[in-house]
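1. coordinates for the following, if possible.
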Amino acid sequence: MSANSAEPRVLPLPLLNHFSASRSAVTCEYRCGNACAHDAPNESDNSYFGDVVRRVMDRRGALRAGAVLSVAAGVTAAAGGTAAARPGRGHGNGHGHGHGHGGHTAVGTDFDPVQPNTRDSVVIPDGYEQQVVIRWGDPVLASAPEFDFRNQTPEAQQLQFGYNNDFAGLIPLDRAGIHNLLVVNHEYTSETHMFADYDPDNPTEQQVRTAWAAHGMSVLLVRRDPARGGLTPLPSWYSRRITLRTEFEMRGPAAGSDLLKTSEDPSGKRVLGTQNNCAGGVTPWGTVLSGEENFHQYFANADLVSDPLTRERMRRYGVGTGSSTRKWERFEKRWDAGREPNESNRFGWIVEVDPHDPDSTPVKHTALGRFKHEGATVRTTEDGRVAVYMGDDERFDYIYKFVSSGRMKNGRSAHARRHNMSLLDHGTLYVARFSGDSPASEIDGSGEPPSDGEFDGSGEWLPLATGDTSHVPGFTAEEVYVFTRLAADRVGATKMDRPEDIEPNPTNGRIYCALTNNSNRGAAGHAPVDEANPRIGNKHGHVMEIREDHDDPTSTRMSWGLLLVCGDPEDAGTYYGGFDKDQVSPISCPDNVAFDRHGNLWIATDGNELGSHDGLFAVPVSGSERGHVKQFLTVPNGAETCGPIITDDLVTVCVQHPGDNGSGPENPGSHWPDGGDSQPRPSLVAVWRSHGHRVGEIGRR
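-> Model (predicted):
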């Protein structure tokens, strides 16, 4: 439907006196174990060096602080080297902050923005068309039976498109992008909305095994119609379902560690399945990386673990005490932490899948560390190495980077793919520490920029481990990889406001990180505001822009700035890249990010706190339109916008958990995508310009 279809419920701009439109209780419980209702597991007191220096400068003056900087240079690189140019004001585009006055529309964002609304549909701009490409339960393999909501089986589900699609990656198989491999994550299951007769206290074994089959990933061949638009799944030998019963290979420096061994896998190198797969990335060699995120909630009885160190490590990752929400521990002992204390250590990794080879064994890369991975995206260096950027999606957790030791081979042959996949097993894992350049007194928690007009500063990548060598006192290398959060605590990484998707911009080389929200920022007993996380009770989130020194992904030095401080544009505590806020679409809770070929940033939201449904937004990052946020679409009732793909020819999004705001199958909160009185089904949607025009480019084919 277009933005102007009949009888939309439109909310006025700007949004005032908004109500909360955040996630339903069902979504919170089944996606992340209701993490925000519990204390954040990061209780470390790791005030980072930038805070210490700034407090000293405020108290004693800059001259006396210089002595502190000189002393600190012996123990940290924060005071050494040449700082990279700031990514914000006047950086690389000839325009200072406050420049945005709508002089022209940036190429790639030339569309009429969709107004905030609460319609039970995907609402798109005028002049665009849409299509549901694939829904939960649709065939992935040719032998899949027709979907039957009231008669689901694990045998059928393991052949069908899984539940709650999140990340999607599109890999062209020809130069025109007509035939493509489509890889989609299936993050989690909402059993109370998935099954008509589900009893949360007494799930049946068939329901549990069906849920196991609904997790994981799908691989399909799709065809783009160059004449009429859209994508069509095709029967193909590429077709594959990856589930919680698929065997994965553990690789890298922690593979075979005693910390990864279980009674079912004494080798510590073979794991069944992947779960809670959130965002991801397509590698330059044509594989897909996928992040295992909220794995903690699937495990039970951590309180029954006898070893106090193991219990403490589980607590830092949020592994549950007592029975789990889904009760899987009743049907397989590996979900019972009291019986298999190492099984939870085998989740929380970056996995890699080769969609070109349906017989290949997927990999879990231990060198990339273990935490609640939102995703992983790759940037190549001038000398052929690769850097992988990752966020740990938890309140007060961290931003990470991995840099390979080896160099990439060009091409996407089977030989090149095998070689390049091995790059992610050898290299250095880093965590980020940020410091601001403004006096602490100017970071007052309101979100209003300091006197220099921007939240910005410098930072460094702190090494955690290289191969079998630990850089963290008191930690072995294996402990760094398996308990990465604890190692990052030890070195004093910067506590962030839920770092989710992090991606390098292929046009300008800068790194963009969506920080979704953190209601506990600045609250009693929690980390205070700082320039990188400047708002108390940050319910709308922000977007950080990072430039590494000399634009070199191997550098350990960086500068940073906040591109967006999200929320109601009429609120003084919001910032839209310096653009005139009277002209922007309001945005709240940024989650996934992507780029078009012009370098514009596209942002998908999760948990909009401004009274509208979640959506997809485009924003230029340079030129006179820098910060001009425009809403491209909204998703249906109860849904989240996930996994955007942006090409010249189409935009795709994954519509996750539609209808979770209802009470279940007897009273669903949505009837999308099939309408009528149908059950809601998570689905992937394609959107394209009518008459063959390019996305966001008026009049261009």
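2. can we go C-alpha only for contacts and neighbour counts from here?
-> Noted.
3. can you get me a residue count around the nearest residue to Ala477 once chain neighbours are set aside?
-> Nearest non-adjacent residue to Ala477, counting by CA to CA, 6 or more residues apart in numbering: Ser470, 4.4 Å away. Other residues near Ser470 number 21, with proximity taken as other CA atoms under 10 Å.
4. isn't Ser470 right up against Leu462?
-> No. Ser470 is beyond contact range of Leu462, at 11.9 Å (criterion: CA atoms under 8 Å).
5. and the host helix or strand of Gln206, how far from the chain's centre?
-> Secondary structure assigned from DSSP states H and E places Gln206 in helix 205-214. Helix 205-214 has its C-alpha centroid displaced from the chain centroid by 26 Å (CA atoms, centre = their mean, to the nearest Å).
6. and it, what's buried?
-> Across helix 205-214, burial judged by 16 or more other CA atoms under 10 Å covers Gln207, Val208, Arg209, Thr210, Ala211, Trp212, Ala213, Ala214.
7. check the gap between the spatially closest residue to the third one that is not a sequence neighbour and Pro139 for me.
-> Taking CA to CA, 6+ apart as the measure, Arg209 lies nearest to Pro154, with 5.6 Å between them; neighbours along the chain are not counted. In this structure, Pro154 and Pro139 are separated by 14 Å, where distance is defined by CA to CA, to the nearest Å.
8. check Thr516 too.
-> For Thr516, the distance to Pro139 - CA to CA - is 33 Å.
9. please generate a structure for the following sequence too, so the two can be compared:
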Amino acid sequence: MRNLLPLISSHSAHAGGRSALTCRFRCGDACFKETPNTSDNEYAGDIIARAVSRRSMMRTAAVVTVAAAAGTAALTGPSAPQAEAAALAGHGHKPYPPHKPAPSGARGLRFSPVAPNKNDKVTVPDGYGQNVVIRWGEPILRGAPAFNPEKQTAKAQAGQFGYNNDFLSLLPLRGERGRQVLVANHEYTDEVLMFRGYDPANPTREQVEIAWAAHGLSVVVVQEESRTGKLGAVTRHPLNRRLTATSEFRVTGPAAGSPLLRTSADRTGSKVLGTLNNCAGGTTPWGTTLHGEENFNQYFANGTTAMHKRYGIGSGATERKWERFDRRFDLAQEPNEANRFGWVVELDPYDPDSTPRKRTALGRFKHEAAEPRLTADGRPVVYMGDDEKFDYLYKFVSSKRMKKGNSRAAREHNLTLLDEGTLYVAKLTGDSPAAEIDGSGKLPDDGEFDGSGVWIPLATGTTSHVPGMTADEVYVYTRLAGDKVGATKMDRPEDVEPSPRTGRVYVALTNNSDRGKEGKAPADEANPRNGNKHGQVLELAENWDDPTSDGFDWRLFLVAGDPNDPSTYFAGFPKDRVSPISCPDNVAFDTHGNLWISTDGNQLGSHDGLFGVATQGDRRGELKQFLTVPTGAETCGPVIQDRRVLVAVQHPGEVDGASVEKPASTWPDGPGKIVRPSVVAVWRKDGRDIGV
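-> Coordinates of the predicted model:
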């Protein structure tokens, strides 16, 4: 038996484990401002009575009622944990057996775990190699110059790989042996680390325009080395592409053309310049990529309305001062411009001439991600989290079926799949007595945090299901719709990923330091810790044969933190055999069914990292750290292939007091070089598959 991996004792006192510099540029200091969700739907209680057809796991009739006094829901039907085990068994899933781990570990996770550390590098397991695939500023378009941080221009940046890479997708490239298409999000810029002598009170137009060009998306073909898992960028390939804060995007779906989306520059409400703060995303079965616009609020100045406030938009100037150079970022002049951000963007990476589309049917909020899969009858379902304290979990069910094949007709049809369907928000109910959920994280008497839930419909096409709101208002002000129907306030729902093997859906809930504070929502069974520093991972099970099913069962798969802390939980796996983990963020699956989790804001004193955890079998819950990232960095966008793992190393060196003149990190190019966000590939030196 190996010992519990050690923790590093010292850690940041800053909210979420991030530096103040990261909070400043990434989310506009959201943690230090009033939480936008001030609704009382969870603990004062509007009454919701909804008869639910439970074709989900238990296949029993249930009625979810939110009582005005208690603000809780009651579910009729079998109770956990026996009923849940029976339900899973009845749908092809066996109850989980006692833990009797084999010495070799779960297939796909057979590596020596990396110990928590503060190394200023990417640290990987013994026997593994790595390389930087592409860095911020590397030219990817024809005519783009080599990167020179001392002579950077907006024109140069528009042809180079963008800043702060986040979501990654690797897609096949037919006809070009050993090549794949890499798609990357560029979430935000940190001008302090980009420009020598940067004056935050007086940015120059050139600096602002460089930042516009450093946001957005990159498409770049990559070439693998046949003897290893190493990848390298193929510069100036015809598919390579940059989309920035000034590129044209189409607005599609039921809210396209709405008066709420019209501005003086676009009186049709159908064309938008740019995409901003793209965090995580998803890859569709029909070969496109999805990109979530997250903390868009921080780019807009002079918010004037209650809806601006509900979306976290301040009433004064912005950090970057973009409103000085383009009136659309000043809501006093263009109050609807902010409504044109906060969407899921769909991109066709195989068509460099296509216009990406903002899909209004998927709702508008701080999209951390949008991960689709197909139902048994071929309809896409997209799961989404709203990354804010006390905001909600959503899904969209398309009314159309995907067409197979790569014909022009099939591709054109499939590019309409996310414009028609029903948008839902989640209401979760625990199955334990309220007295057993005391905010400490102590497990209830049944041994699990678990329960049932309902997907509450918000809108279908041009039909609103929310009293007092039109369909346009539901799509544009989706947060308000969730407030009105009594959705469950969650601990920052970030990435959401359905398992390709079981159909279970995993939700990374990163943290919520305000849980249980006076005037805030108290702990509940899905969010069981007050002052939640470390976060948890939620597991949903719903009936995949029926896309109209609005019921599901859920349980907490992981409750993160120091395994020595009694409030942590690793799916029942012995805690002396797991790596410590804090603040789960992005998630992905490997071909063996293991869940891989990247972290953001580790509160245990170590650098952030990437972890693999078995979701099935004897080792369910065994979590092992695969890598750590450099000083100040966050681990993003994991892609797990058989022969390699890709991660986006975001904001390296983003430490309080750091600047171009005083760097806090020397990664990736060593002393004397500017710190550069980059994509890293990791592989086994012996050429075999990862973790086998």
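10. report the TM-score for the pair.
-> Once superposed, chain against chain, the TM-score is 0.92 (TM-score structural alignment, normalised by the length of the second structure); 665 aligned residues with a CA RMSD of 2.5 Å.
11. if I line the two up, what does Ala508 of the second structure land on in the first structure?
-> In the first structure, Ala508 of the second structure lines up with Ala514, judged by TM-score structural alignment.
12. let me know the helix or strand that that match is in.
-> Here Ala514 of the first structure sits within strand 511-515, counting by DSSP H and E.
13. and that strand, how far from the second structure on average?
-> Superposing on the second structure and averaging over aligned pairs (mean CA distance after the TM-score superposition for the first structure), strand 511-515 of the first structure comes out at 0.2 Å.
14. now find how far off-centre that strand is within its chain.
-> That offset, for strand 511-515 of the first structure, works out to 9 Å (CA atoms, centre = their mean).
15. and what of stretch 542-555 of the first structure?
-> With CA atoms, centre = their mean, you get 18 Å for stretch 542-555 of the first structure.
16. contacts only, for Phe213 of the second structure.
-> You called it Phe, but residue 213 of the second structure is Ala. The neighbours of Ala213 of the second structure, taking CA atoms under 8 Å, 6 or more residues apart in numbering as the test, are Ala154, Lys155, Gln157, Ala158, Gly162, Leu243, Thr244, Ala245, Thr246.
17. so which of those is the closest to Asn202 of the second structure?
-> Closest approach to Asn202 of the second structure among these (CA to CA): Ala154, at 17.6 Å.
18. now the aligned partner of that closest one in the first structure: how far from Arg31 of the first structure?
-> For Ala154 of the second structure, the aligned position in the first structure is occupied by Pro154, per TM-score structural alignment. Per CA to CA, Pro154 of the first structure is found 20 Å from Arg31 of the first structure.
19. hmm, back to that, which part of the second structure matches the helix holding Gln206 of the first structure?
-> So helix 205-214 of the first structure sits over residues 205-214 in the second structure, by TM-score structural alignment.
20. just the helices in the second structure please.
-> Using DSSP state H, the helices of the second structure run over residues 20-26, 82-90, 154-157, 191-194, 205-214, 306-310, 408-414, 471-476, 478-485.
21. looking at those helices, which one is packed in the most?
-> helix 471-476 (a mean of 25; mean count of other CA atoms under 10 Å).
22. what's the average distance of that helix to the first structure?
-> With mean CA distance after the TM-score superposition for the first structure, helix 471-476 of the second structure averages 0.2 Å from its match.
23. determine how far stretch 459-477 of the second structure lies from the middle of the whole chain.
-> 25 Å.
24. the first structure: matching residues for that stretch?
-> Aligned using TM-score structural alignment, stretch 459-477 of the second structure spans residues 465-483 in the first structure.
25. now swap in stretch 621-629 of the second structure and tell me
-> Using TM-score structural alignment, stretch 621-629 of the second structure pairs with 627-635 in the first structure.
26. can you give the distance from the matching stretch to the centre of its chain?
-> What separates the centre of stretch 627-635 of the first structure from the centre of its chain is 18 Å, taken as CA atoms, centre = their mean.
27. end to end on it, go ahead and measure it.
-> One end of stretch 627-635 of the first structure to the other measures 23 Å (CA to CA).
28. check stretch 246-258 of the second structure too.
-> 22 Å.
29. what about that stretch, distance to the chain center?
-> Using CA atoms, centre = their mean, the offset of stretch 246-258 of the second structure from its chain centre is 22 Å.
30. mean deviation, the match of helix 205-214 of the first structure versus the first structure?
-> Mean deviation of stretch 205-214 of the second structure from its aligned counterpart in the first structure after superposition (mean CA distance after the TM-score superposition for the first structure): 0.3 Å.
31. what's the matching residue for His11 of the second structure over in the first structure?
-> Per TM-score structural alignment, His11 of the second structure is aligned with Phe19.
32. tell me the contacts of the spatially closest residue to its match that is not a sequence neighbour?
-> Counting by CA to CA, 6+ apart, Phe19 of the first structure lies nearest to Gly611, which is 5.2 Å off, once chain neighbours are set aside. Residues in contact with Gly611 of the first structure (CA under 8 Å, 6+ apart) are His18, Phe19, Ser20, Ala21.
33. how far away is the alignment partner in the second structure of Gly611 of the first structure from Ala633 of the second structure?
-> Using TM-score structural alignment, the partner of Gly611 of the first structure in the second structure is Gly605. To Ala633 of the second structure, Gly605 of the second structure is 13 Å away according to CA to CA.
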